[in-house]
Structure formats: C-alpha cells, structure tokens
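>>> A predicted structure for the sequence below; I have some questions about it.
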Amino acid sequence: MTATAQLPFRQRHPLHSPDQLLALQDTGPIHKVLTAVGDEAWLVTGYTLVRRLMDDERLGRTHRDPANAPRSRTSALFGGPIGDFDSEPADHARMRQLLQPHFGPRHMRTLQPKVEGLCAALLDDMERQGQPADLLTSVAQPLPILVICDLLGVPYDHRDRFRAWVDDAAFSPDDDVSLKGLEHLLGYGMELVTAKRANPDDDVISRLCDEPDLADFEIATLAMQLLFAGHETTVTQIWVGSLILLTNPVQWQTLLADPDMIPKAVEEILRAGMTGGVGVPRYARADIDADGVTIREGDLVLLDPGAANHDREFFADPDRVDLTRTGAAHVGFGYGLHYCLGAALARLELKTVYSQLIPRFPALQLSADPATMTAGFHSLSHGLVALPVTW
C-alpha cells in the first residue's frame, strides 16, 4: 500500500475534523501516510481498531533499531523511539505499578480541595483584572501547571524555566535545539531528586525517592514525564472545552441550570474536542494483522483517538456536541494497557473549571472568531492562541 496523504492535515476550524482526515475515514480504518518528516506510517482512525491496538502488547514506544526507525516528527521527546526494546514490557508494567497510587481516584479526592482553591484564586484574579480577559492565560495555562507542580513537589516559580525546555524538547523543528531542551529538562529533574533526597516532603518525587529499586535518573525521568504530561494535554483540554461551551450557549445555560450534568458533559467535551489528525505514536514489536492490513515489525503506527471518537459507526452525528450522549465510551485517555494514568486528574481539573467558571460568569461570551484559532492543533498546547472573553 502506498501513502495516501501527508501529515499534518490542514484544519480550517479548531472544532471541526480536517477535511483530508474525513476523506480518509470514508475509505477504511487504517491508512498508509507520510509523517511530517516524510517517513511512512500507519494512521489508524477506526474506533474498533484504535481501541484494539491501544491494548495490544505488540505495540510500544521502543524500536529494535532506534537509529533507523521511522519518525513522526523531529522532536527529541516525541519524534522517535523511547526506551529499551528488550525491557519495555517489564519497564512499562513497573512504571504503572509505581505511579498508579499517586494518580488513583482516592488520591484525587484528597487533592480536590486544593484544585478547587487554585481555580477559584485564578478566577478571582481574572475578575479583578477586568474584561476582556484571555481564558488561555488566565485559567487554561496556569491551573494545570499549578496542580502538577503541587502534586510533584516542583517549585511553581520554576515554571518559565521548564516550560521553555519542554517547548524546545517537544516542539522545536531543530534537532539540536530539541535534544538540548531534553538534556536541560532531565538535568533539572536530577536537581529536584537531589533536593528531595536532602529535604523530603509530601509529594510524588519525594515518595519515589523512597522506592529502593529506583535510581536517581529513573526518578528524574519519570518526574519530567509527569511534569510534561500533567500540564500540556490538560491545557488543551480546558482550552478546547471552553471553546465548545462558549460556541454552544444553549449548553452553557443547560449546565448553569443543572450543574450536576457537568461530569457527564466533561466526557462529551473530551470526545468532541479531539477532532483527529494527531496520532499517538507506537512501533510494532511484531507483525500485526489489522483488519486485513499487515503491519510489519518496526513500522510506525499512529493511533488517532480523535478520529476514533468521531467514527460514525459508534457516534451518531459525531460533530454535534450532545451533553446527554450515551453509548460507546470515548478513547480520549486511551484504552487497556496504555490507559492514561492521569485521567482522574484531568477529569478533576476539567470538572472544577466548568463547575466554577459557569456560575461565576454566567454571561461569559467569546469575543473572537473560532475559525481564526487553528494555529496550535498539531502539537498539544504548543501554539494555542488567545481565547478572549467578556462578561
């Protein structure tokens, strides 16, 4: 099969799936494409197949020949293989076992008052500074960083340092800059581990330091992965979710009148807000039959949860935001083996934002055209534009 398209797809509206992706989805659930750097990959868009492959142990983040592996982008953090091929299954299971207690529902319940307080303080500041305001810089960016810093024990005052390194490591088109950003990020992680060993506190990094079988570099790597994952994706989720509600004033008023609907609304916002065209990179550890297509060992596979969440076979009228939708569960947090450890934390932050934002600013209105807001939609929160509002 030859490549039928090249990523990234042009997106004309932040809440609409790219036209090129829609055309691909009409032809089947899996497609040979070229990545942004010109390497071949399999883009998986069908709900059933995406879910099945998310739970397939024959897919992972490592590669037997990493130097020659196909790449999804230039990024040192995301573009190519990560980890050791031979030990990946054991390493992945161990990592999840270590981190699960820190991100489970029980711990999230103890964290809830802190998140609510942080969110309320941000909204206080937004109201005090007056309108117009930017929801991106007032809420969507600072809240997830405040929360993950508090959870990990990372000084919030260091946010400008690590955000700059994250931007370089994850998003720079320059290989050298991206690699240098990753080196700085890991070096910073080692500084934190040293500080926590000397002065432990009640935070995730300190508790990881108590694990007898974890080396300092392993802890630093885990901490920096959590620092990145704990804020980058949630920034986008808050941004997109707010845009969805602001462009659907009837639904805004529905949640104002019935706040008990907010948890269910969050799930629909997570489904609808992922419009597709951005695949989660995995490498085949063995040959895999995928609906009659043979994925060869070493192939790059891009699992697209956004496309899956808009699969018409499972989600009727998928572009419509329906806060009462029932049926198939979205795969915005993955599925099975690679289900996101931070799902409960992201849900807590989203529910907190909408539970406070909507009653606090019942007449909140968007003051810009959403069609002009497509800049940052191929690299998580990097490049997101302002979300100007008045009330």
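Arrived safely, thanks for sending.

>>> rest of the way, CA atoms for contacts and neighbours
OK.

>>> Report the contact partners of S178.
Shown in contact with S178 (C-alpha atoms under 8 Å, 6 or more residues apart in numbering): 74-77, 168-172.

>>> So for it, what's the nearest residue that isn't a sequence neighbour?
By the measure of C-alpha to C-alpha, 6 or more residues apart in numbering, the closest residue to S178 outside its immediate chain neighbours is A169, 4.1 Å from it.

>>> that's a helix at the one you found, yeah?
Yes. According to DSSP: H, G, I helix; E, B strand; the rest coil, A169 belongs to a helix.

>>> measure it to T35 for me?
Relative to T35, A169 is positioned 18 Å away (criterion: C-alpha to C-alpha, to the nearest Å).

>>> And those two? Which one has more around it.
A169 (28 against 22; other C-alpha atoms under 10 Å).

>>> For the stretch 1-150 of the chain, just list every one of the strands.
For the stretch 1-150 of the chain, the strands defined by DSSP state E, counting those that start in this stretch occupy 30-34, 40-44, 59-60, 133-134.

>>> Out of the ones you listed, which gets nearest to A229?
Among the strands of the stretch 1-150 of the chain, strand 59-60 comes nearest to A229, with 17.5 Å by C-alpha to C-alpha.

>>> got a list of contacts for that closest one?
53, 88, 282-286.

>>> Tell me the one of the residues you listed nearest N309?
Among those, and counting by C-alpha to C-alpha, the member closest to N309 is L53, at 14.8 Å.

>>> Name all residues that make contact with the closest one.
Shown in contact with L53 (C-alpha under 8 Å, 6+ apart): 59, 303.

>>> How about the one 10 residues further on?
H63 makes contacts with 69, 81-82, 84-85, 283-285, 298, as judged by C-alpha under 8 Å, 6+ apart.

>>> Swap in 7 Å and give it another go.
69, 81, 85, 283, 298 (C-alpha atoms under 7 Å, 6 or more residues apart in numbering).

>>> For the contacts of S178, name the two members farthest from one another.
T74 and D168 (10.8 Å).

>>> Compare these two and say which is more crowded by neighbours.
Using other C-alpha under 10 Å as the criterion, T74 and D168 rank with D168 on top: 25 against 21.

>>> before we go on, here's another structure to hold up against the first:
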Amino acid sequence: MIKTQTPTGDPAWLATDHAEVRRLLADERLGRSHPEPATAARTGASALFGGPSGNFETEHADHARMRSLLQPHFSPKRMRALRPRIQALTTELLDKLTPPTDLHAELALPLPILVICELLGVPYEDRDQFRQWTQDAANTVDGTRSQQGLAALFGYGHELVAKKRANPQDDVISQLAATEGVTDYEAATLSMTLLFAGHETTVMQIGKGAMLLLDNPDQWQALVDDPSLVPNAVEEILRAPRAYANKGGGIPRYARTEMQVGDATIHQGDLVLLSITAANEDPAVFPDPERVDVTRQTSAHLAFGHSIRYCLGAPLARIELTEVFTQLVTRFPTMRLAVSSDDLVFNTDTLGSGLTALPVTW
C-alpha cells in the first residue's frame, strides 16, 4: 500500500499488487460511501466517480438490493440468448465498411449502443443525445458539466420509465418498472446506470482492443490463422498492458472503519485506490506483462472487478467483444492501422479515456 495524491491534490492510499487489490475488492470494510461526503478526498470532478456516492448507513443493503433487481436481466443464460442478435448487428455494421474507415465511429461506438438500447428498451434514435449526456456525466475535469450531464441523463430515465409504465414492452426498463416495490426514481436510476455502464466501457474496449491487436501484427495474424483463439484474446484485451490501458489512478473506495493493510493504518473515511491496471500487470501473476500475447492464460485478470462488486455486465461484454473480433479477423484479415499508434488520440477528460478515432484500412 502506497501513499499518494489524487489529481485534485487529495491524499489517498494506492494498492497495486494483484493479490492485495483482489483481496481489497472483496473487503466489505471498503465502500463507495463516506461518513462525511462534503469533506471526502476526491479523484476528480466527475459527479459519477469523482467522490463518494450512496448512503453510508445503508450502502451494503442498497447494493445488495440493486444486484438482486438486476441480476436476473444479466444472467449468463439470458446473455447467451442475445448472441445471435449481437452477431447480426455486428454483421450489419461490418457490411457497410469500405477502406479507409474510422473503426471507432463505424463499429466500436454504434454496436454497444445498439445492443444496450435493444436490451433496455431505449430508443436508438435518441443515441446522440444520451451519448452526449453520458460523456458529460463522465467528465473528470468540469464538475458543472458532469453534474448537468448526470441530471439530464436521469431526467431522461424518468421520462422513459413513465412511458414504459403506460405502454410496457419486452425490455429491462419495462420489467423494472413493473417490479413490485420499485419506485419510478429507483427504476430510472437503475436504468440510466445500466445505459451508461452498458455501452461506455464496451465502446472503449472494442477500440482499445482493435488498436492493441493491430499495433501487434503478429498477434492479429495469430487470430487470422486460428480464430478459435479469439475468446482468449478477449481476455488479454481486458487485461490490457499499460501502453494500451486507462492511466487512471484506480477504482475509488473509502474505508468504512479503521483497518490495517500490511504496514499501513487506514483510518475511517480514507480514500483507497485499487489499481486494476497495475494488478493486471503484476509479473507474479502475468509473466512478461508488457507483452501482448493472445495465447496467454489471463483468467485471473481483474478487469471486471471481483467478489461482491463483480461487473454484472461481464457476460454481455465478453459476447460483444468475442463477436466483434471473430468477425473482424475472418472478414478483414489484412486490416491494419492507417496511422501510427502514436498518433491516435485518447479522450483524457472522461472516465475510461477511450479513443476518439481509430483510422484503419485493408
């Protein structure tokens, strides 16, 4: 455990060792809430993750309720049933590609939005508007912009819930709205959280994964020669060597009580950053971690977290990534970057720091 400072200048503890990060992800003495939110250390201006969230007294119960409401909608079985539709959507998008093209704009961005819209019951024609709100909400440097984006996104969620109550359909928002005991506020909050998380991270991973593979032509060729390696390559993409990974300090947690971690005495309210990036580069777990290797056994990576906060959308993300890269390597075996990887631009003002464009040709 290392003493550090966040970009806002606040003190924090940083965990980087794989075993330690994994253990702390499962430690219920850490949470997202804070006993005195106004005085809590922050990582940035984002209204989503820049500081504490939730009620300190009820956090564990609230989190358990959220997972119990959402888990049935994201079970592996239900996600597998979506695979044919995800396959068809991917095919439709790839059918439109002509070289050169921006793989971010033509595939990485629209596919996850199409999928999450169909799953939740969000009108796809609203994508430009809610995409802007999610980008604003995720802004890490402009607090006002982040607050306004978040408020607009949740206002939109309330409108959707009202429409689903009046005209229910076969989608997640309708089912949440029809669940006994779920208020409009709760249904809107859960739905918009899913809308944000359900597309933003997958957009980022498709773009970074394509960049990673195309910047390592031997690894791209390995998949071209043997597409059965794609599921394994997806895990390597998720592990993401540092050169291709989000440079953020780590997942923020706050100590709910005083606790000892190694030689560090962490006091209640202290900010603890769990660096998934560093953990996924631990040479004790991943030999030669800087090397991209699509044959690497990477099941121990922590890209989706661990334990009580393990990402509910992990099965969906894996299906989308597997379908994308299976079709890319089989349909476009000669694809390559149209610019140097050094010239690619990342949006460093938002959570995740995804690519702004990915020019490719073949």
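Okay, I see it. Quick caveat: nothing in here was measured; it's all calculated off a predicted structure.

>>> Please, which helix or strand holds the corresponding residue of structure 2 for R161 of structure 1?
Alignment note: R161 of structure 1 maps to Q129 in structure 2; criterion TM-score structural alignment. For Q129 of structure 2, the element it lies in under DSSP states H and E is helix 127-137.

>>> residues contacting the aligned partner of M224 of structure 1 in structure 2?
Here M224 of structure 1 is matched to M192 in structure 2, going by TM-score structural alignment. By C-alpha under 7 Å, 6+ apart, the residues touching M192 of structure 2 are 153-154, 157.

>>> Most tightly packed of the strands of the stretch 1-150 of structure 1?
Ranked by mean neighbour count under mean count of other C-alpha atoms under 10 Å, these are led by strand 40-44, which reaches a mean of 25.

>>> quick one: H63 of structure 1 from A69 of structure 1, how far?
Look at H63 of structure 1 and A69 of structure 1: by C-alpha to C-alpha, they are 7 Å apart.

>>> Then Q225 of structure 1?
22 Å.

>>> Next: L151 of structure 1.
Remark: distance between L151 of structure 1 and A69 of structure 1 (C-alpha to C-alpha) = 35 Å.

>>> and if you look at G292 of structure 1?
24 Å.

>>> Neighbour count: the two, which is higher?
Ranked by neighbour count (other C-alpha under 10 Å), G292 of structure 1 and A69 place A69 first, with 17 against 8.

>>> how about the counterpart of T361 of structure 2 in structure 1, what does it touch?
Here T361 of structure 2 is matched to T390 in structure 1, going by TM-score structural alignment. The contact partners of T390 of structure 1, by C-alpha under 7 Å, 6+ apart, come to 131-133, 364-367.

>>> one step back: tell me what angle the helix or strand that the match of M224 of structure 1 is a member of forms with helix 127-137.
Using DSSP H and E, M192 of structure 2 falls within helix 184-214. Interaxial angle, helix 184-214 of structure 2 versus helix 127-137 (axes from the mean of the first three to the mean of the last three C-alpha atoms, to 10 degrees): 90 degrees.

>>> coming back round to it: and the contacts of strand 59-60 of structure 1, which two are the farthest apart?
Spatial extent of the contacts of strand 59-60 of structure 1 (C-alpha to C-alpha) is set by the pair L53 and E88 at 16.7 Å.

>>> What are the buried residues along stretch 375-391 of structure 1?
Neighbour-count burial for stretch 375-391 of structure 1, counted by 16 or more other C-alpha atoms under 10 Å, picks out 375, 377-382, 384-385, 387-389.

>>> what does stretch 103-114 of structure 2 give?
Applying a neighbour-count criterion of 16+ other C-alpha under 10 Å, one finds 103-114 buried in stretch 103-114 of structure 2.

>>> same question, stretch 302-319 of structure 2
302-306, 312-319.

>>> what stretch of structure 1 does that stretch fall on?
Residues 331-348 of structure 1 are where stretch 302-319 of structure 2 lands when matched by TM-score structural alignment.

>>> How about stretch 257-274 of structure 2?
Counting by TM-score structural alignment, stretch 257-274 of structure 2 corresponds to residues 286-303.

>>> outside of the matching stretch, which residues touch it?
Applying C-alpha under 7 Å, 6+ apart, the contact partners of stretch 286-303 of structure 1 are 41-45, 50, 58, 63, 70, 279-285.

>>> Need the max-distance pair from those residues.
Taking C-alpha to C-alpha as the measure, the contacts of stretch 286-303 of structure 1 span a maximum distance of 22.6 Å, between T45 and H63.

>>> which residues in the stretch 1-150 of structure 1 form helices?
Taking DSSP state H, counting those that start in this stretch, the helices of the stretch 1-150 of structure 1 run over residues 19-25, 47-54, 88-103, 105-129, 135, 142-152.

>>> Now do the fourth one: distance to the chain's middle.
Shown here is helix 105-129 of structure 1, whose average C-alpha point lies 20 Å from the average C-alpha point of the whole chain (C-alpha atoms, centre = their mean, to the nearest Å).

>>> cool, the fifth one as well?
Distance of helix 135 of structure 1 from the chain centroid (C-alpha atoms, centre = their mean) equals 19 Å.

>>> Where does it end up in structure 2?
Aligned by TM-score structural alignment, helix 135 of structure 1 corresponds to residues 103 of structure 2.

>>> mean shift between that stretch and structure 1?
For stretch 103 of structure 2, the mean deviation from structure 1 after alignment is 0.7 Å (mean C-alpha distance after the TM-score superposition for structure 1).

>>> circling back to that earlier point, want to throw the strands of the stretch 1-150 of structure 1 into TSV with distance to F315 of structure 1?
As requested, the strands of the stretch 1-150 of structure 1 are exported to TSV (distance: least, C-alpha to C-alpha, whole Å):
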stretch	distance to F315 of structure 1
strand 30-34	18
strand 40-44	17
strand 59-60	26
strand 133-134	32
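
>>> Just tell me which of those ends up closest to D213 of structure 1.
With respect to D213 of structure 1, and counting by C-alpha to C-alpha, the nearest of those is strand 59-60 at 23.4 Å.

>>> Mean per-residue distance, the closest one versus structure 2.
Following superposition, strand 59-60 of structure 1 is found to deviate from structure 2 by 1.0 Å on average (mean C-alpha distance after the TM-score superposition for structure 1).
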